[in-house]
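Visitor: here is a sequence together with a model predicted from it:
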Amino acid sequence: MSRLKDIFAQKEKKVLNVYCTAGFPGVNSTLPVMEALQENGADIIELGMPYSDPLADGEVIQNSSTIALEGGMTLSRLFEQLKEMRSRIRVPVVLMGYMNPVLQYGFERFCADAAAAGVDGLILPDLPPFEFETSYKAIVDQYGLDFIFLVTPETPETRVRKLDALSSGFLYAVSSSSTTGNAKDFTAVEQYLERLQGYQLKNPVLVGFGIKDKETFSRACKYANGAIIGSAYIKALEGKTDVTAATHEFIKNVLN
């Protein structure tokens, strides 16, 4: 059983997935931040691969990517940092990023290095499902990685079912068609998640974009298996030298 399947088997509700940017707040912060997340209650870590043009990300995550890139973070450096990851990190780890740097690195080489490091899954929002199915799925499967697609409130049911069929690990339900970090009308979000729940999909559903505190986390979990927090956590790390204390304080305020 994969680590992602295992976490959803153990915990059907209120699964907390926290996004952090590799190389933020400092280029050598990647593993310390991941350890702090694990030790303070994150069930899944979504590790962002910094990119200069992150289409789905709002200003906060874009800024963290810029800081990481200026600090010297690259995919090669990231995989070097992750070599010792599984001696310290037990929870599932999903890499999130964009196709341009992955293709420059080499898609198969990227999957091989991710699998060797103990990464569990990939989120590449700008990889269309047709290209994934015809050109990349076989490679992802070969290296035993889960692949997670995103759906939005505007995604038709037929496409939701197609993306669910192509996904493994979980399905990422974007709370609205906007970038990360923006305020959301949670009544509309709940209606959308209730509709997804009614589809009885194959994969667990985690909702992301606009989840930032105890209230939004609880409401997001009402009709989903859990939620993803990104921008709010990145904000909590900004300017902090003690990532462990900042992480403890942030997650305590989400879960307690």
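Guide: Okay, I see it.
Visitor: could you use CA atoms for every contact and neighbour count after this?
Guide: Fine.
Visitor: neighbouring contacts of the longest strand along the chain?
Guide: Determined from DSSP state E, the single longest strand within the chain is strand 15-21. By CA atoms under 8 Å, 6 or more residues apart in numbering, the surrounding residues in contact with strand 15-21 are 8, 30, 33-34, 37, 41-50, 61, 64-65, 68, 206, 225-231, 233-234.
Visitor: show me those residues that map onto strands.
Guide: 44-48, 206, 226-229.
Visitor: this is the comparison structure:
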Amino acid sequence: MSRIKQVFEKKQQRVLNVYCTAGFPELNSTVEVMESLQENGADLIELGMPYSDPLADGPVIQASSSVALANGMTIAVLFEQLKAMRPRIKVPVILMGYMNPVLQYGFERFCSDAAAVGVDGLILPDLPEYEFEMEYGPIIRKYGLDFIFLVTPETSTDRVRKLDQLSAGFLYAVSSSSTTGTDKQMEDVSQYLNRLKAMQLSNPILVGFGIKDKASFDAACAHANGAIIGSAFIKALEGGGATRDKVKTFLNQVLS
């Protein structure tokens, strides 16, 4: 059983996945941020690989990616930083990014290196279902990595079931067809989340996009197994002050 699945076996509800951008706010702050997230209650860590042309990222995460790239973050640098991650980081770590830089790095080399440093899963929003089935899925599974697909309120029932079948770890339920950081009222998406819940899917469901504080986290958890916080956390890391203090303050507010 993968580390991600173990999280949901142990804690079936109120699972918190926090997104952070590798190399932000400083090039070498990646593991410090991850350790702080673990210490203060994050169940999963979604580590964003900065890319100059992201498709699903809102302005806050785009800006953090620009800073990280300017800091010198690359996939190679990230894997070097993560070499010492285990056993310091006990929680599952998921790499989130886009296909272009991964293909430039070499897809099988990427999966091999990710597994070697202890990464548990991948989120690649622009990897199409067909290409996953025909080419990339077998490579991902070869290295024991979970792969998480995204669904939206517009995803048909048949497609949701198909993506659930192909996913491992959990299913990422995007709260709306927009970019990250959108101010979305959870009441507006409760019908969509209840539809997913009623389908009795194989994978647990985490809600992302627009989760920013205790109220939105609680609302998401009422309809799913947990939620993903990204843009609001990146905002919390901006500005002065000690990184560990900023992480602790933010997560205390969400989980209190």
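Guide: Yep, it's here. Note that the structure is predicted; figures quoted are calculated from it, not measured.
Visitor: how alike are these chains, TM-score-wise?
Guide: The TM-score (TM-score structural alignment, normalised by the length of the first structure) is 0.99; 256 aligned residues with a CA RMSD of 0.6 Å.
Visitor: give me the mean deviation of the longest strand of the first structure from the second structure.
Guide: For strand 15-21 of the first structure, the mean deviation from the second structure after alignment is 0.2 Å (mean CA distance after the TM-score superposition for the first structure).
Visitor: the first structure: strands as residue ranges?
Guide: 15-21, 44-48, 93-96, 121-123, 146-147, 150-151, 171-174, 205-208, 226-229.
Visitor: need those strands in TSV (columns: distance to Ser87 of the first structure and mean neighbour count).
Guide: Formatted as TSV, the strands of the first structure follow (distance: least, CA to CA, whole Å; neighbours: other CA atoms under 10 Å):
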stretch	distance to Ser87 of the first structure	mean neighbour count
strand 15-21	19	26
strand 44-48	15	24
strand 93-96	13	23
strand 121-123	18	24
strand 146-147	21	22
strand 150-151	30	22
strand 171-174	28	24
strand 205-208	27	26
strand 226-229	25	26
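Visitor: these: which one's closest to Phe217 of the first structure?
Guide: Taking CA to CA, strand 226-229 is the member of the strands of the first structure nearest to Phe217 of the first structure, at 6.3 Å.
Visitor: just checking, what packs against that closest one?
Guide: strand 15-21, strand 205-208, helix 214-221 (3 or more CA pairs under 8 Å, 6 or more residues apart in numbering; DSSP states H and E).
Visitor: find the nearest non-adjacent residue to Val33 of the first structure, please.
Guide: Val243 (6.2 Å; CA to CA, 6 or more residues apart in numbering).
Visitor: settle this for me: that neighbour is touching Met34, isn't it.
Guide: No - the criterion here is CA atoms under 8 Å, and Val243 of the first structure misses it with Met34 at 9.8 Å.
Visitor: these two - which one has more neighbours?
Guide: The residue with more neighbours, out of Val243 of the first structure and Met34, is Met34; 28 against 21, by other CA atoms under 10 Å.
Visitor: quick one: contacts for the counterpart of the more buried one in the second structure?
Guide: Under the alignment (TM-score structural alignment), Met34 of the first structure pairs with Met34 of the second structure. Taking CA under 8 Å, 6+ apart, we find Met34 of the second structure in contact with 45, 89.
Visitor: how near is Met34 of the second structure to Val18 of the second structure?
Guide: Separation of Met34 of the second structure from Val18 of the second structure (CA to CA, to the nearest Å): 9 Å.
Visitor: next: Pro153 of the second structure.
Guide: Distance from Pro153 of the second structure to Val18 of the second structure, by CA to CA: 22 Å.
Visitor: then Glu9 of the second structure?
Guide: Distance from Glu9 of the second structure to Val18 of the second structure, by CA to CA: 19 Å.
Visitor: go on, Tyr136 of the second structure?
Guide: In terms of CA to CA, Tyr136 of the second structure sits 26 Å off from Val18 of the second structure.
Visitor: and for Ala116 of the second structure?
Guide: Ala116 of the second structure is 22 Å from Val18 of the second structure, by CA to CA.
Visitor: likewise Gly169 of the second structure?
Guide: Distance from Gly169 of the second structure to Val18 of the second structure, by CA to CA: 15 Å.
Visitor: likewise for Phe24 of the second structure?
Guide: For Phe24 of the second structure relative to Val18 of the second structure (CA to CA), the value is 14 Å.
Visitor: what does stretch 218-226 of the first structure contact?
Guide: Contacts of stretch 218-226 of the first structure (CA under 8 Å, 6+ apart): 12-17, 186, 189-190, 193-194, 197, 204-207, 211, 217, 227.
Visitor: this completes my enquiry, with thanks.
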